[in-house]
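1. just to be clear, the model below is a prediction. Sequence and coordinates:
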Amino acid sequence: MTEVLYIHPESPQPRLIRQAVDVLRKGGLIAYPTDTTYALGCSIGEKNALDRLIRLRRLDKKHQFTLLCEDLSALAIYAKVANPDYRLLKAHTPGAYTFILNGTTEVPRRLMDPKKRTIGIRVPDHAICQALLAEHGQPIMTSTCHLPDDEFPLTDPQDVRDFLQGQVDLVIDGGFGGVQETTVISLVDGEGPQVIREGAGPIDSIF
């Protein structure tokens, strides 16, 4: 049975945030709103929850996973960042961007690209996300709530509840989400930013 919590998108109720984080800490898989679309998330290192997410989205081994971070303080732990790249990240976070970076040994191998050893880093501009991350005290493994065979990610909380019933442990209903996913920028090869996917984050300010 999937639990549903109705959390205010601008003033998240601390009691409900604690309930949601308790689900994460117990190894659960949650669906939650972000500053772009709804997303699926679990704690780092929770293999069973990650396996459920992979099956739910039918992801292959080449899928690039992302760590949802409260701020850039997690970079030193999970990613390798050159000074010019750090300035770029700082100028565009929080926001609707995912940055692909070389991962460190702190990132579980199954979360990284198996050949390139890269990981996505995202700092969301959304009160519910920020409250979850602050309460959790560590990044959340995250992936867009985009179901197989669907043209677009889920954005209506009623659809999220209906389609994910019994497949996730918790749905956070924080109102309607956006229809565009994040803009994905790779900073892996040291030759400046490369746009992997244009999405909600404007690219004109990247270059």
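-> Nice, I can see it. What you see is a predicted model; the values in this text were computed from it and never measured. Numbers count the residues shown, from 1 in each chain.
2. drop to CA atoms for contacts and neighbour counts, all remaining ones
-> Will do.
3. check contacts around the residue nearest the centre of the chain.
-> Residue closest to the mean C-alpha point of the chain, counted by C-alpha atoms, centre = their mean, is residue 142 at 3.2 Å. By C-alpha atoms under 8 Å, 6 or more residues apart in numbering, the contact list for residue 142 reads 39, 40, 41, 42, 65, 66, 67, 68.
4. how about it, nearest residue that isn't a chain neighbour?
-> Spatial nearest neighbour of residue 142, excluding adjacent residues (C-alpha to C-alpha, 6 or more residues apart in numbering): residue 41 at 4.4 Å.
5. can you put the contacts of residue 142 in a markdown table and add neighbour count?
-> Output for those, formatted as a markdown table (neighbours: other C-alpha atoms under 10 Å):
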| residue | neighbour count |
| --- | --- |
| 39 | 23 |
| 40 | 23 |
| 41 | 26 |
| 42 | 27 |
| 65 | 19 |
| 66 | 23 |
| 67 | 26 |
| 68 | 23 |
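6. which parts of the chain are helices?
-> Secondary structure of the chain (DSSP state H): helices at 14-25, 47-57, 75-78, 83-91, 127-136, 157-164.
7. buried deepest among those helices, which one?
-> Mean neighbour counts were compared across the helices of the chain using mean count of other C-alpha atoms under 10 Å; the top stretch is helix 127-136, at a mean of 20.
8. against residue 193, how distant is the closest residue in space to residue 34 that isn't next to it in sequence?
-> Distances taken as C-alpha to C-alpha, 6+ apart place residue 126 nearest to residue 34, at 5.8 Å, with adjacent residues excluded. Distance from residue 126 to residue 193, counting by C-alpha to C-alpha, to the nearest Å: 24 Å.
9. use this one as the comparison:
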Amino acid sequence: MAEFIKIYEENPNPKEIAKVVKVLKAGGLIIYPTDTVYGLGCDINNVKALERVARIKNVKLEKSNFSFICEDLSNLSDYVKQIDTSTFKILKRALPGPYTFILPGAKSLPHPFKKKKTVGIRVPNNSIAIEIVKHLGNPIISTSIHDDDEVLEYTTDPELIYEKWKDIVDLVIDAGYGDNHASTVIDLSEGDPIIVREGKGSLEIF
């Protein structure tokens, strides 16, 4: 059964963050807060964990559209082909924030994503997510958790999330109520921005 731990966003407790990182390093799956909805994630470099997430989401790993949660834009080049100045300016303006940017994938992507032409990059404005990635030393993948009905209701109450997911994942973080608006998804892989999904992030970043 999954661990259920309380972490406060104002001042994430390093001991609790270390527990989360330990679970990720051991190939565990976590549910954690972002600046939008709660996400399901694992270490980007752990193929077995990635496969577990793909099975839960009922997709083939190599065809999955998981986002990469990064600490900041500094190690973007590990996952993204070189981007032009105007694209970088948009990223700088918008991040950290409630956006997912689709960018051209680099040749150095982790093995399961090698054939992906594009990747979704997130730098959430949430200190818990950022601390986890910082202490892990590399991104985690992220996919949102919705309720089963197709209305795509996002579960915002950590206790309800825990009830539903406690036998599926290894750790659930309770950081208080989450949001029920997903991130705004913007495709920058072809140059001009294409709005794929309008979510929480304002479109006034262009």
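-> Cool, got the structure. Since we're looking at a predicted model, the values are computed, not measured.
10. how far away is residue 37 of structure 1 from residue 154 of structure 1?
-> Look at residue 37 of structure 1 and residue 154 of structure 1: by C-alpha to C-alpha, they are 7 Å apart.
11. my bad, should have said residue 47 of structure 1
-> From residue 47 of structure 1 across to residue 154 of structure 1, the span is 24 Å (C-alpha to C-alpha).
12. check residue 135 of structure 1 too.
-> For residue 135 of structure 1, the distance to residue 154 of structure 1 (C-alpha to C-alpha) stands at 25 Å.
13. how about the strands in structure 1?
-> 3-6, 30-33, 38-43, 66-68, 79-80, 97-103, 118-122, 140-144, 170-173, 183-186, 194-197 (DSSP state E).
14. residues touching the nearest residue to residue 79 of structure 1 once chain neighbours are set aside, list them.
-> Setting aside the residues directly before and after it, residue 79 of structure 1 is nearest to residue 103 in space (C-alpha to C-alpha, 6+ apart), at 4.3 Å. Neighbouring residues of residue 103 of structure 1 by C-alpha under 8 Å, 6+ apart: 78, 79, 80, 112, 117, 118, 119.
15. map residue 103 of structure 1 onto structure 2.
-> Matched to structure 2 by TM-score structural alignment, residue 103 of structure 1 sits across from residue 105.
16. isn't the residue nearest to residue 142 of structure 1 right up against residue 141?
-> Yes - Residue 41 of structure 1 is in contact with residue 141 according to C-alpha atoms under 8 Å; the separation is 5.4 Å.
17. let me see the contact set for residue 143 of structure 1.
-> Contacts for residue 143 of structure 1 (C-alpha under 8 Å, 6+ apart) come out as 39, 40, 41, 65, 66.
18. I'd guessed the second one sits against residue 31; true?
-> Yes - shown here, residue 40 of structure 1 and residue 31 form a contact pair, counting by C-alpha under 8 Å, at 4.5 Å.
19. that older thread, turn the contacts of residue 143 of structure 1 into CSV, including distance to residue 58 of structure 1.
-> As requested, these are arranged in CSV below (distance: C-alpha to C-alpha, whole Å):
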residue, distance to residue 58 of structure 1
39, 15
40, 13
41, 15
65, 13
66, 16
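20. ok, so of those, who is nearest residue 56 of structure 1?
-> Nearest to residue 56 of structure 1 among the contacts of residue 143 of structure 1, counting by C-alpha to C-alpha, is residue 40 at 9.9 Å.
21. distance of the closest one from residue 117 of structure 1?
-> Relative to residue 117 of structure 1, residue 40 of structure 1 is positioned 22 Å away (C-alpha to C-alpha).
22. repeat for residue 177 of structure 1
-> From residue 177 of structure 1 across to residue 117 of structure 1, the span is 31 Å (C-alpha to C-alpha).
23. what's the answer for residue 5 of structure 1, then?
-> In terms of C-alpha to C-alpha, residue 5 of structure 1 sits 36 Å off from residue 117 of structure 1.
24. do residue 108 of structure 1 as well
-> 10 Å.
25. could you check which of those two has the larger neighbour count?
-> Set side by side, residue 108 of structure 1 and residue 117 show more neighbours around residue 117, with 18 against 15, by other C-alpha atoms under 10 Å.
26. return the residues in contact with the aligned partner of the more buried one in structure 2.
-> Pairing criterion TM-score structural alignment: the partner of residue 117 of structure 1 within structure 2 is identified as residue 117. Counting by C-alpha under 8 Å, 6+ apart, residue 117 of structure 2 touches 104, 105, 106.
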